[in-house]
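Novice: for reference, the sequence and a predicted model appear below.
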Amino acid sequence: MTATTSVAPAVDPAVRAPRRRLLGGVVVAVVGAVVVAVVVGWLVWPTPPGPVVLHAGTSHYVVTATVDSARIGGTAVEIDLSTRARVPVDHATVEIDAVMPLMGHAAPPAPAESAGGGRYRAAQVPLMMTGPWELHVSIDGPAGADNLMLPLAVTG
């Protein structure tokens, strides 16, 4: 039996240098592509929407509604209620109905509890699907009863 050993052929240094440069260029390109992908992903990643503020008025009242989250599910709605002279209205009954007229959906009325200073809060107004909704606000206060509608776009 004879043992044979193999010896790797010597690689010319002139051949190694272009290979190293090519490998270094590929590594730099991959790292650059990853950095670009991370930056682009960060820029286009959806951020949770903030509160939506809606304004409306009737012959008796001025209403500012703040919807905590215009997304599917239950959301809190705060109503700032004042007279046309901008005096806060306390001792009123406020109800909020979420209606999606295009689909015929309507949630049960959500009563808004008084928080004082003309502020009323409904803790859970259900928004069942994405699309255009209407918040129907019913007010029964010292100046009389009024109804108004606030348009709201609900996202996923």
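Specialist: In hand now; what should we look at? These numbers were taken from a predicted model, which means no experiment stands behind them.
Novice: going by C-alpha atoms from here, please, whenever you check contacts or count neighbours.
Specialist: Fine.
Novice: quick check: buried residues in stretch 146-154?
Specialist: D146, L148, M149, L150, L152, V154 (16 or more other CA atoms under 10 Å).
Novice: ok but the second one is inside a strand, no?
Specialist: Pointing back at L148 there. Yes. Assignment of L148 by DSSP: H, G, I helix; E, B strand; the rest coil places it within a strand.
Novice: which residue packs closest to it, ignoring adjacent ones?
Specialist: V137 (5.4 Å; CA to CA, 6 or more residues apart in numbering).
Novice: ok, second structure coming up, stack it against the first:
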Amino acid sequence: MKYRVIAFVALVAAVIAFFVINRSTGGTATATAAGHHYTVTVTAGPTVEVTVGTNQATSVVLTAAMPSMGHALPEAALTRVGPGVYRAAEDLFPMAGIWELTLRLTGEAGDETLTVALPIIN
């Protein structure tokens, strides 16, 4: 019984630490995905920014879903804000949780779809 209590307290402390650290970094989360044509780094917080690391995409379209809650957001075309950097025009996430982001990239290297999962804290 004593070890269960200790394990529970440690788990709660880890969850609290995750949320405190994530809030102190501006509530952003980052993930990287690599496909055959493109490599992307996705930074999500109040908005989403995608940096395309290999080859240049001419367009990036994002679809976000929260499978655990059955939520899905409409497709959002990201705006190019610099060489290889694309950003969503608005705050996309109505609630905190694990969101699955699907990115559809098109360009001279070809078309590709990449998916990342990120914890979003509002």
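Specialist: That came through, no problem. Model, not experiment: these values are computed from the prediction.
Novice: report the TM-score for the pair.
Specialist: After superposition, the two chains reach a TM-score (TM-score structural alignment, normalised by the length of the second structure) of 0.72; 101 aligned residues with a CA RMSD of 2.0 Å.
Novice: picking that back up, of the buried residues of stretch 146-154 of the first structure, closest to A65 of the first structure?
Specialist: L150 (8.4 Å; CA to CA).
Novice: what about the most centrally placed residue in the first structure, distance to A153 of the first structure?
Specialist: Nearest to the mean C-alpha position of the first structure, by CA atoms, centre = their mean, lies P49 at 2.4 Å. Look at P49 of the first structure and A153 of the first structure: by CA to CA, to the nearest Å, they are 12 Å apart.
Novice: and if you look at V31 of the first structure?
Specialist: Plainly put, V31 of the first structure is 41 Å away from A153 of the first structure if you go by CA to CA.
Novice: kindly report the same for R16 of the first structure.
Specialist: Distance from R16 of the first structure to A153 of the first structure, by CA to CA: 62 Å.
Novice: just the helices in the second structure please.
Specialist: Listed in chain order, the helices of the second structure (DSSP state H) span 2-24.
Novice: what lines up with P111 of the first structure in the second structure?
Specialist: By TM-score structural alignment, P111 of the first structure lines up with A77 in the second structure.
Novice: which ones are touching its match?
Specialist: S59, V60, V61, L62, A88 (CA atoms under 8 Å, 6 or more residues apart in numbering).
Novice: out of those residues, which one sits closest to T43 of the second structure?
Specialist: Using CA to CA, the contacts of A77 of the second structure come closest to T43 of the second structure at A88, 10.8 Å.
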